[in-house]
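Novice: let me see the structure of the following:
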Amino acid sequence: MKAMVIKSFGEAGVFEIAEISKPELKPGHVLIRVRASTVNPIDYKIRSGLLKSLAPETGVLGFDVAGTIEEVGDGVSKFVAGDEVFGCSGAVKEHSGALAEYQLVDANLLAKRPANLSLEECVALPLVSITAWDALIRGANIKEGEYVLVHGGAGGVGHLGIQLAKMKGAEVFSTVSSDEKAEIVKGYGATPINYRNLSVTQYVEEYTNQKGFDVVFDTVGGDNLMRSFEASKLEGRVTSVNTRITCDLSILHQKALSLHVVFMIIPILYNQDKGKAQHGKILNEIVRGVESEDITPLIHKEVFPFKKVSEAHSLLESGKATGKIVLRGFDISD
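Specialist: I've put the predicted structure just below:
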């Protein structure tokens, strides 16, 4: 079968098209004819060599998958051949990614496509929605009426965080860097805060009467983690998807904050059956949110074919994409 593979680490141009073996069906899994995938930051971090220890043995990246089930393995009862499904299948170590004609996926990681989204639309949801759910629903356990600050609310994980927090009845605020992004977060129901115009002290005073936010969701990482601690109220909850930073945690102690860190691929990386089943359950909750029109994915205007995955990686790394970058699978003419 055809696949886009990396045979070395480096710049976005290292991808090449290759013929590799079609996966063999095994119990508890389904074989998917891949129709779409996406580009996530973890994809380019693996490709560049920053996270080379996670690289898939086949060299095939692509964490999100959407497609049609061709075969069902022993022990799988919730899907049949012909079902259109989506999920975050992983592209780490022994788990080959979605940038191929076919992918073998643990059935627990999947859900059926929402009725009101196409495969190319719903593929934008799995990794980011599971991450946001883990951060805000499982980790921070947000409650109705709480003040929630989402850093980077116009981003892939951030815009799902806003929508999940709104579904829980929270008052949601989001940091943005431009008027365009302010309109995006307003469209999802959040109050925009342009961090270029207001300091943390200023927006905490303006929007929380100096008390701080009940929950702060950091989707940015780096130095922004310290700003998240600063924006939190006493005994508040901070949750982050990127804590690869050395910092002074004195403020964490002084304010008695709790910190929840999210690395959503752990169930796949460590083959945790319970965690993988939880991913499938979360996706079914996301499906319900999509079908009730409480959740809408933000998708970049240009869809790239698998053969142009290098261009898609370059775009994501440039920071110029608005919304999730979707990749269209191989077709008969490829």
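
Novice: from here on, contacts and neighbour counts on C-alpha atoms
Specialist: Fine.

Novice: show me where the stretch 201-334 of the chain has helices.
Specialist: Assigned helices in the stretch 201-334 of the chain, in chain order: 224-231, 250-254, 266-269, 273-291, 309-318 (criterion: DSSP state H, counting those that start in this stretch).

Novice: to compare against the first, here's the next sequence to fold:
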Amino acid sequence: MKTMALSEYGPDAPFAQIDLPQPAAQAGQVIVRVEATSVNTIDMMLRNMGTDLGFAPSLPAVLGMDFAGTIAEVGEGVTGFAVGDEVYGCAGGLADLQGALAEYMPADVRLIAKKPTSLSMREAAAIPLVGITAYEGLKRAGVSKGQKVLVHGGSGGVGHIGVQLARSLGAEVFATDTGEQRLSVVRELGAEPIDFKTETVADYVAKHTGGAGFDAVLDTVGAANLTNSFEAVALNGHVATTLALAELDLSPAHLKGASLHVVFMLIPMLHDAGRETHGAILAELAALADSGALKPVVDAPHFSLTEVGAAYDRLASGNAIGKVVVEA
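Specialist: Alright, predicted model coming up:
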């Protein structure tokens, strides 16, 4: 089968077409004919940093965690899925799990779900990693009806899903971003946009919460921005972050009695722990999409499998709106 693989790691490492043996379904697996995959920040980190991350695939490396496609083969013991089913998930591209930058991909059935019928393959492939991440963050933060929720990076991959999921939970949602186009996306998704370049944290906390702070903050920017999240959260509130890779003074969170939740959705894949949870979340996200409550924002440019290098460059440029998708 055709793959687009790396023969080395590094920021300038090129993707090259390599023919590899087509995988056969093992017990508990399906083989998916990949029709689309999306590029995530963690995919870029793997390419750039390789073995420094501790879970990079062996070379030649077939990256790509997210996918949407059609089941071509079903392994022993698999129930609930059949050849021809359209599915989606986040099931490879790290450690010993082959990724989606290939014609065919093996996937643990616990990590997949039926694709939303209302979405194209291109749209469905944009959801899994960011959807699971946003879902876990909001659930850990205990978001519920009537709360005020702040999402940092509202037009980004995790952020734009988080805005919609928080609204589906009945929350009043606010989201930071900057630039006319990004703020417009935030508004269209149903959140009150906050331009972080023109409004201070103190200003928007006063404006939107009367100074009390937000019940929950989903921080998809992380690192130094966590300080802004601690400033924005209410007393005894919750901050969920997808990026905690920084040394920070936690005093502001301590003085508010705030809870900090660090979300790393790759744990089930890396440690084979609780994988069925991801399948269940994906099924729930599919139902939300088919009900009209969830619609992924897909970046405008189209990329084919052989153009995956350009797709990575697009995400790295910072100009993408929503998710960058590569189609077979």
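
Novice: which of the helices of the stretch 201-334 of the first structure sits most buried?
Specialist: When the helices of the stretch 201-334 of the first structure are scored by mean count of other C-alpha atoms under 10 Å, the highest mean neighbour count falls to helix 224-231 (a mean of 21).

Novice: I'd like to know which elements that helix is packed against.
Specialist: helix 200-208, strand 213-218, strand 232-240, helix 250-254 (3 or more C-alpha pairs under 8 Å, 6 or more residues apart in numbering; DSSP states H and E).

Novice: any chance of the ones you listed in TSV, plus distance to residue 273 of the first structure?
Specialist: Listed next are these as TSV, based on distance: least, C-alpha to C-alpha, whole Å:
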stretch	distance to residue 273 of the first structure
helix 200-208	41
strand 213-218	27
strand 232-240	24
helix 250-254	33
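
Novice: which one's the longest strand in the second structure?
Specialist: In the second structure, ranked by residue count with DSSP state E as the criterion, the top strand is strand 29-39.

Novice: matching residues in the first structure for it?
Specialist: Alignment of strand 29-39 of the second structure against the first structure: residues 29-39, by TM-score structural alignment.

Novice: mean shift between that stretch and the second structure?
Specialist: Taking mean C-alpha distance after the TM-score superposition for the first structure, the mean distance separating stretch 29-39 of the first structure from the aligned residues in the second structure is 0.7 Å.

Novice: where exactly do the strands run in the stretch 101-250 of the first structure?
Specialist: Using DSSP state E, counting those that start in this stretch, the strands assigned to the stretch 101-250 of the first structure run over residues 102-106, 110-112, 147-151, 171-176, 191-194, 213-218, 232-240.

Novice: the fifth one vs the second structure, average offset?
Specialist: To tie it back to what came earlier, the one meant is strand 191-194 of the first structure. Superposed on the second structure, strand 191-194 of the first structure shows a mean distance to its aligned partners of 0.4 Å (mean C-alpha distance after the TM-score superposition for the first structure).

Novice: in stretch 55-64 of the second structure, what's buried?
Specialist: Buried residues in stretch 55-64 of the second structure, counted by 16 or more other C-alpha atoms under 10 Å: 56-58, 60-64.

Novice: distance between the ends of that stretch?
Specialist: Counting by C-alpha to C-alpha, to the nearest Å, you get 14 Å between the two ends of stretch 55-64 of the second structure.

Novice: centroid-wise, who is the farthest residue in the first structure?
Specialist: When distances to the mean C-alpha position of the first structure are computed (C-alpha atoms, centre = their mean), the maximum falls on residue 209, with 32.5 Å.
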